[in-house]
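Novice: kindly return the folded structure for what I paste below:
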Amino acid sequence: MPDTTPSGLTRLAFGGDYNPEQWPESVWREDVRLMREAGVTMVSVGIFSWALLEPAPGVHDFGWLDRLLDLLHENGIRADLGTPTVVPPVWFFRAHPEALPVTADGTRYAFGSRGAICHSNAAYRAAAADITTRLATRYAEHPALALWHVHNEYGVPVSACYCDSCAAHFRRWLADTYGTVEAVNEAWGTAFWGQRYASFDEIEPPRLTPTVGNPGQALDYKRFADATMRENFTAERDILHRLAPGVPVTTNFMTALSQCDSVDYWAWGREVDLVSNDHYLITDGRRTHVNLAMAADLTRSVAGGAPWLLLEHSTSGVNWQPRNPAKAPGQMARNSLAHVARGSEGAMFFQWRQSRRGAEKFHSAMLPHGGTDTRVWREVVELGAALDSLGAVRGTRTRADVAVLWDWHSWWAQNLQWRPSEDHDPRERADAFYEALYDRHLTVDFAHPEADLSAYPLVVVPALYLMTEAAGNNLQEYVENGGTLVVSYFSGIVDEHDAVHEGACPGALRDVLGLTVEELSPLLAGESVRITGPDGGELGADVWTEFVVPRGAETVWTYADGLTAGRPAVTRHRLGEGTAWYVSTRLGPEGLDALLGRAAQDAGVAPYAELPRDVEVVLRTGEAGEYLFAVNHTATDAKVPLHAHGTELLTGERAAGCLALPAGAVRVVRLDG
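Specialist: Got it, this is the predicted structure:
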């Protein structure tokens, strides 16, 4: 089996996407010289190069790639070699226009961007297999090869196609999944609105309809589109495994919840040899470092807790948001090392040299338009040196305190049409609960609802509208065995087919929470309610309320006004050896902190230490030792208590008792013992 770490890479990965085809070959040696100056250890190459590698059907030119890989090897730089299947050449689409994807309203996209592919198209699949085979045959033994990089950011910008080829493929997928059309009718509830099918041949993709279509069909089509992309990935992966055994295969994920909602990364994480991720700050005025931490924790969780790799992020501003500010001085290193703290085995960027042409010419790079006499370049060189000093952390694992449950299938189902309130956003709730845990200085693992949760004293469920019966039983067993569970509203409502669980809400969670919900009562835009706590204090809430009926649970907070006045708002249920909390409204930061503080007491979970807001402390541990990462996102110096003496790896200084953490800085302490 292939290794899970890049072959021949003995240090943390540092580098970026290298696109030398954009530049005269005379520039390449200058690039490599500067890479060595910056401490680059690996670059990603060939990702968008199909048109250069195969300029005409059956005509191949590998000479330029031969020379590039040889040059990288001569200079001690490893290669993450891409299969360029994200952008087939224009000649391919002229011969196979049906390989361009079709939208739900029947519009066929045109060539001229990237990622515009019908993943069901047989001609595309054959061509992708051919170019992958040729690359693997030619470069399997190349000494620069460290990692195979299949495709690029599956699902971005197109995941689902609605053409006739996809319709036929969808029918085959349904037959394989359900066996009979009667089972499809049952799962989708086609008795409603007279949608019953007599044969698979009658079923079409969920194309544009005059009003809302069948939600079960729409949910399954999302599963089908994801599975179809994954089929194409595994086809390329298997070719690479066969022809280049021992070299790990990856594809770059985009796990940040705000950036890619069409891919089930729990399933994809089981298919790659090395989980890798792309992360870009969403500069919308929020605390961007919190979303960064969340994305890193989610990526590590998709990797099963194993080390992973940040394959892309930006040195400074990006170019695709409405407003694209530059990163502040020192922020690039802080962002990069925060990813390393949470399990990444390095920090890679898009891209090495900033483009002069094309759609991303204003996207920052390691080598900016201004060259080496720039702040960004100087910070890149400093970061390279810092990563070189942290090589000892390779292979260690990040230690988590609590778990947050997340499921992409639930997110897909929740975001279908005709839900009780468009103001309820499951991603917003996941962000909010994560931020509240982050502010309590707790490190988070994400987990699938059916995963083994026994290692976590506290499990949080911010928004799981879809929950299987197995997941509900799993959570009940977790609480009965001593765990502490926190569940937010509108969770456990439907099964895997988007059918409401039989009986009162929240169907899959009634027993573990010790309550039922008689009626959902979302609020109108701008409305809010007050809830009263056991000490008489009040908290504000909005968006959502429920008529909760305790059936074993005790009431902790009560609605003070609104339709649900006098009813339970937050409950606590003792079950077996554990405790389950339920919050039936949308709490703000103050309320979430109060709720999680009470639940953390039940769970016996204490924060790492009394630390200032926006100072994070994360531990990586393993056979190589224990490493404390302290990251200061504030403009004020801070002090971090240490439970052991150690050596700070970025400065070489000894640390004992208390670690001085300058404003905006990162410190990494190898603890003694």
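
Novice: when you work out contacts or count neighbours from here on, use the C-alpha atoms and nothing else.
Specialist: Will do.

Novice: helix, strand or coil for E271?
Specialist: For E271, the secondary structure call by DSSP: H, G, I helix; E, B strand; the rest coil comes out as coil.

Novice: residues in contact with it?
Specialist: The contact partners of E271, by CA atoms under 8 Å, 6 or more residues apart in numbering, come to T234.

Novice: kindly report the same for G552.
Specialist: Here G552 is in contact with 514-515, 573 (criterion: CA under 8 Å, 6+ apart).

Novice: at 6 Å instead, please
Specialist: Listed by CA atoms under 6 Å, 6 or more residues apart in numbering, the contact partners of G552 are G514.

Novice: what's the separation between it and Y478?
Specialist: Between G552 and Y478 the distance is 18 Å, computed by CA to CA, to the nearest Å.

Novice: any idea which residue is closest to the centre of this structure?
Specialist: T255 (1.3 Å; CA atoms, centre = their mean).

Novice: do I have it right that G317 meets A328?
Specialist: No. The pair formed by G317 and A328 falls short of the contact definition of CA atoms under 6 Å, at 9.7 Å.

Novice: and those two? Which one has more around it.
Specialist: Shown here are G317 and A328; by other CA atoms under 10 Å, G317 has more neighbours (20 against 10).

Novice: how many residues are close by the closest residue to the more buried one other than its chain neighbours?
Specialist: Nearest residue to G317 in three dimensions, chain neighbours excluded: A326, at 4.3 Å (CA to CA, 6 or more residues apart in numbering). When neighbours are counted by other CA under 10 Å, A326 registers 16.

Novice: check contacts around P426.
Specialist: Neighbours of P426 in contact, by CA under 6 Å, 6+ apart: A463.

Novice: at 7 Å instead, please
Specialist: Residues near P426 by CA atoms under 7 Å, 6 or more residues apart in numbering: 411, 463.

Novice: quick one: it from G58, how far?
Specialist: Taking CA to CA, one finds P426 at 48 Å from G58.

Novice: where's the residue nearest to G317 relative to L281, distance?
Specialist: 11 Å.

Novice: same check on R427?
Specialist: 16 Å.

Novice: quick one: contacts for P368?
Specialist: Applying CA under 7 Å, 6+ apart, we find P368 in contact with 353-354.

Novice: could you redo the last one with a cut-off of 6 Å?
Specialist: Q354.

Novice: secondary structure class for N185?
Specialist: Taking three-state DSSP as the rule, one finds N185 in the helix state.

Novice: is it fair to say G8 lies in a strand?
Specialist: No. G8: not assigned to a strand; according to three-state DSSP it is coil.

Novice: count the neighbours of it for me.
Specialist: So G8, with other CA under 10 Å, has 14 neighbours.

Novice: ditto for the one 3 residues further on
Specialist: Summarising burial for R11: neighbours were counted as other CA under 10 Å, giving 19.

Novice: now swap in G189 and tell me
Specialist: 20.

Novice: equivalent analysis for V150, please.
Specialist: With neighbours defined by other CA under 10 Å, the count for V150 comes to 27.

Novice: to compare against the first, here's the next sequence to fold:
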Amino acid sequence: MPDTPETTSPGKPRLAFGGDYNPEQWPESVWQEDVRLMREAGVTMVSVGIFSWALLEPEPGAYDFGWLDRVLDLLHKHGVRVDLGTPTVAPPAWFYRAHPDALPVNREGVRYAFGSRAAICHSNPAYREAAAAVTTALARRYARHPALALWHVHNEYGVPVSACYCDHCAAHFRRWLADRYGSVDALNEAWGTAFWGQHYTSYDQIDPPRLTPTAGNPAHQLDYRRFADATMRENFRMERDILHRLAPGVPVTTNFMTALSQCDSVDYWAWGREVDLVTNDHYLITDGRRTHVNLAMAADLTRSVAGGAPWLLLEHSTSGVNWQPHNPAKRPGEMARNSLAHVARGSEGAMFFQWRQSRRGAEKFHSSMLPHAGTDSRVWREVVRLGADIGSLAALRGTRTVADVAMVWDWHSWWAQSLEWRPSRDLDARERADSFYETLYDRHLTVDFAHPEADLSGYPLVVVPALYLATEEAGRNLRRYVEGGGTLVVSCFSGIVDEHDAVHPGAYPGALRDVLGLTVEEWSPLGEGEAVRITGPGGASLEADVWTEFVVPRGAQTVWTYANGPAAGGPAVTRHRLGRGTAWYVSTRLGAKALDTVIDTACEDAGIEPRTELPTDVEVVRRCGDGGEYLFAINHTTDDAKVPLPGPGTELLAGEHAAGHLTVPAGGVRVVRLDA
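Specialist: Predicted coordinates for the structure are as follows:
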């Protein structure tokens, strides 16, 4: 498959712009107005058919493609390409009437009912058969349709249900375990079933980790999360392979939700290897934090899942959403900033949910490109302006975002750390990732995410915000990185257990003892509201909370010391020179601002110069490639900002020459193509 699939009209390469289009919600008399307005807005592609199984197959085996034929022909006539969905996220009512056991069962044994979306047991044989049939019928019908640009399998796997605990899943889980472990004895060893007398003599004795009176076996629970993720991926591969066979050459994707606040049940490192094009959905979480930082983090993580290759933002919102406790509208200019921030970090366009705002159903208050207010509205005017801006950036296609540093992240470790009976419920892996990322963001560093066993040699600085589960190979990999000259920063409670949630032999931090040059005798989590001070060079003082440790240096140097609290007088932050590099360890929880003090010194070790000339909340990101070098400057503040340029160039959104310093208006975006 090409690095950059054609999501625009052949011979007219552009970045993709458009959204989910649900014409089945409207009379056909509206369709003509839709395509006229799509042309006015500069729409290049729309996603169609994602929730239309009941209309495409109104009775078992009886297909009605007439309406979809007319939609695709109309879109093609007006130069709009199609991301065509397989509607397998929403089986019809007739299917559930015939197969009620296809509805998922939760851990408490309650079976969900029909009437929402994604209520699917992915182990159910009838569901798999029906999904394969409707996918096959679609592929045979539309494989050569000239509007077809991309296949869109299912929708947001893992949301809102990833794991089912029914009897179909129990049987499937046993087969999965047998393939994974071979003998039951090997499983008993991996799961530590000698504890609490949980020893098995046959796979038939193993059920899903359903509700138990107290904490269940953590290795059992961790493997079930892996199984649930792998089962969804099996179904994706089934549909993908049908599409590849019947529609060769057409890329196949499914929309991810990489933001750590939106989907925690999917291992996107594994999924990124399965799709022809990585696509992502992102929605701002209005929880009081700086939403643009979470957006940048999600975009960087999506690009990393794509291996640095171009990817596509397949859904975000023009304004407010409808499913949070509070759903504020985006402020003027915020939609463009959000969209172009994703493009800066590697997306080949900006797509939305959805084109026309629904009048009925659960998402009727979710914003859209064409709102209830119609074309005489701020949202519509901003959509049209954004379409023109996206159109002016066509030369960016195929270029890649340039990263400065790397952050190690692993979904399996997050899953394991989130299980019951950990030393403190307040030490959260996602929170640590957010804080470390925010610190790097505020230093104007673009971040690549990396699997703990990935090659890290190209990065001067690597941070590990949370790696509770670290394989022996991950430990060796991080040691090789430091010995080779890298600078590593590791946060507390990392390196503790192996892939089965078994504590590594010997003292903490297990797999990371050697690279960090220390041991940890005990943890001493703090109570709610408690805090400690740590003191460092020149008498500097920082506040920490949630977590402390009794650290014993074994070659590491103490840089910061606990001034009070359970570990008073002991090392709080250490630095270990190993080979040609340096490894830092932060044994407590520091907020983003306090963490910056430690990261500042680590950056010195890594040879990363501070970028003090850039204002806070003005992000500067580069994309480079055969298409040239581009600098994005995105101003999230209410004041104009000046950004130094490395050389002269052309500002593409306004078509103006730029040199020396670039003025970025309050809330605005500038994109400069630098002269060769």
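
Novice: care to give me the TM-score?
Specialist: Once the chains are overlaid, their TM-score stands at 0.99 when taken by TM-score structural alignment, normalised by the length of the first structure; 673 aligned residues with a CA RMSD of 0.8 Å.

Novice: more neighbours: which of R427 and L281 of the first structure?
Specialist: Neighbours of R427 of the first structure and L281, each counted by other CA under 10 Å, are more numerous for L281; the result is 21 against 17.

Novice: aligned to that one, what sits in the second structure?
Specialist: Structural correspondence for L281 of the first structure with respect to the second structure (TM-score structural alignment): L284.

Novice: with adjacent residues omitted, what lies nearest to its match?
Specialist: In space, and not counting its chain neighbours, L284 of the second structure is closest to T291: 6.0 Å by CA to CA, 6+ apart.

Novice: roughly how far does the one you found sit from R174 of the second structure?
Specialist: For T291 of the second structure, the distance to R174 of the second structure under the criterion CA to CA works out to 42 Å.

Novice: ditto for V184 of the second structure
Specialist: 10 Å.

Novice: so which of the two has more stuff around it?
Specialist: Summary of the neighbour comparison: V184 of the second structure and R174, criterion other CA under 10 Å, with R174 having more neighbours (19 against 16).

Novice: map the more buried one across to the first structure for me.
Specialist: In the first structure, the position corresponding to R174 of the second structure is occupied by R171, as judged by TM-score structural alignment.

Novice: which of the helices or strands spans that match?
Specialist: Under DSSP states H and E, the secondary-structure element containing R171 of the first structure is helix 164-178.

Novice: mean distance, that helix to its aligned residues in the second structure?
Specialist: In the superposition with the second structure, the average deviation recorded for helix 164-178 of the first structure is 0.3 Å (mean CA distance after the TM-score superposition for the first structure).

Novice: what ranges do the helices span in the stretch 451-600 of the second structure?
Specialist: Residue ranges of the helices in the stretch 451-600 of the second structure, as given by DSSP state H, counting those that start in this stretch, are 472-483, 513-516, 592-606.

Novice: contacting residues around P646 of the second structure?
Specialist: In this structure, P646 of the second structure makes contact with no residue, judged by CA under 6 Å, 6+ apart.

Novice: that one maps to what in the first structure?
Specialist: When the first structure is aligned by TM-score structural alignment, the residue opposite P646 of the second structure is H643.

Novice: its match: what secondary structure?
Specialist: Classified using three-state DSSP, H643 of the first structure is coil.

Novice: V159 of the second structure now?
Specialist: Secondary structure assignment for V159 of the second structure (three-state DSSP): coil.

Novice: for the stretch 1-150 of the second structure, which segments count as strands?
Specialist: Remark: strands assigned in the stretch 1-150 of the second structure by DSSP state E, counting those that start in this stretch are 16-21, 45-48, 81-86, 148-153.

Novice: so which of these is nearest D600 of the second structure?
Specialist: In terms of CA to CA, the element of those nearest to D600 of the second structure is strand 16-21, at 38.5 Å.

Novice: how near is the match of R174 of the second structure to R11 of the first structure?
Specialist: Shown here: R171 of the first structure relative to R11 of the first structure, a distance of 48 Å by CA to CA.

Novice: likewise for A594 of the first structure?
Specialist: Distance, A594 of the first structure to R11 of the first structure, by CA to CA: 43 Å.

Novice: again, but for S389 of the first structure
Specialist: Between S389 of the first structure and R11 of the first structure the computed distance is 9 Å (CA to CA).

Novice: same question for A104 of the first structure.
Specialist: Using CA to CA, one gets 47 Å for the distance from A104 of the first structure to R11 of the first structure.

Novice: equivalent analysis for A663 of the first structure, please.
Specialist: Counting by CA to CA, the gap between A663 of the first structure and R11 of the first structure amounts to 28 Å.

Novice: what's the match for W311 of the second structure in the first structure?
Specialist: In the first structure, W311 of the second structure lands on W308 (TM-score structural alignment).

Novice: A341 of the second structure too?
Specialist: For A341 of the second structure, the aligned residue in the first structure is A338 (criterion: TM-score structural alignment).

Novice: what about its match, which SS state?
Specialist: Per three-state DSSP, the secondary structure class of A338 of the first structure is helix.

Novice: map D17 of the first structure onto the second structure.
Specialist: Taking TM-score structural alignment, D17 of the first structure has D20 as its aligned residue in the second structure.

Novice: just give me the neighbour total for its match.
Specialist: 24.

Novice: thought it was touching Q354?
Specialist: Yes. At 4.5 Å, D20 of the second structure and Q354 qualify as touching, with contact defined as CA under 6 Å.

Novice: what about the spatially closest residue to L461 of the second structure that is not a sequence neighbour, how many residues nearby?
Specialist: In space, not counting the residues next to it along the chain, L461 of the second structure is nearest to T487; the distance is 4.8 Å by CA to CA, 6+ apart. Using other CA under 10 Å, the number of residues around T487 of the second structure comes to 28.

Novice: residue in the first structure matching T487 of the second structure?
Specialist: Checking with TM-score structural alignment, T487 of the second structure has T484 as its match.

Novice: quick check: that match vs S113 of the first structure, distance?
Specialist: In this structure, T484 of the first structure and S113 of the first structure are separated by 48 Å, where distance is defined by CA to CA.

Novice: any idea what G552 of the first structure aligns with in the second structure?
Specialist: If you follow G552 of the first structure across to the second structure using TM-score structural alignment, you land on G555.

Novice: next, the buried residues of stretch 238-245 of the second structure.
Specialist: Neighbour-count burial for stretch 238-245 of the second structure, counted by 16 or more other CA atoms under 10 Å, picks out 239-240, 242-244.

Novice: that stretch vs the first structure, average distance?
Specialist: Relative to the first structure, and after both are superposed, stretch 238-245 of the second structure has an average distance of 0.3 Å to its aligned residues, where the measure is mean CA distance after the TM-score superposition for the first structure.
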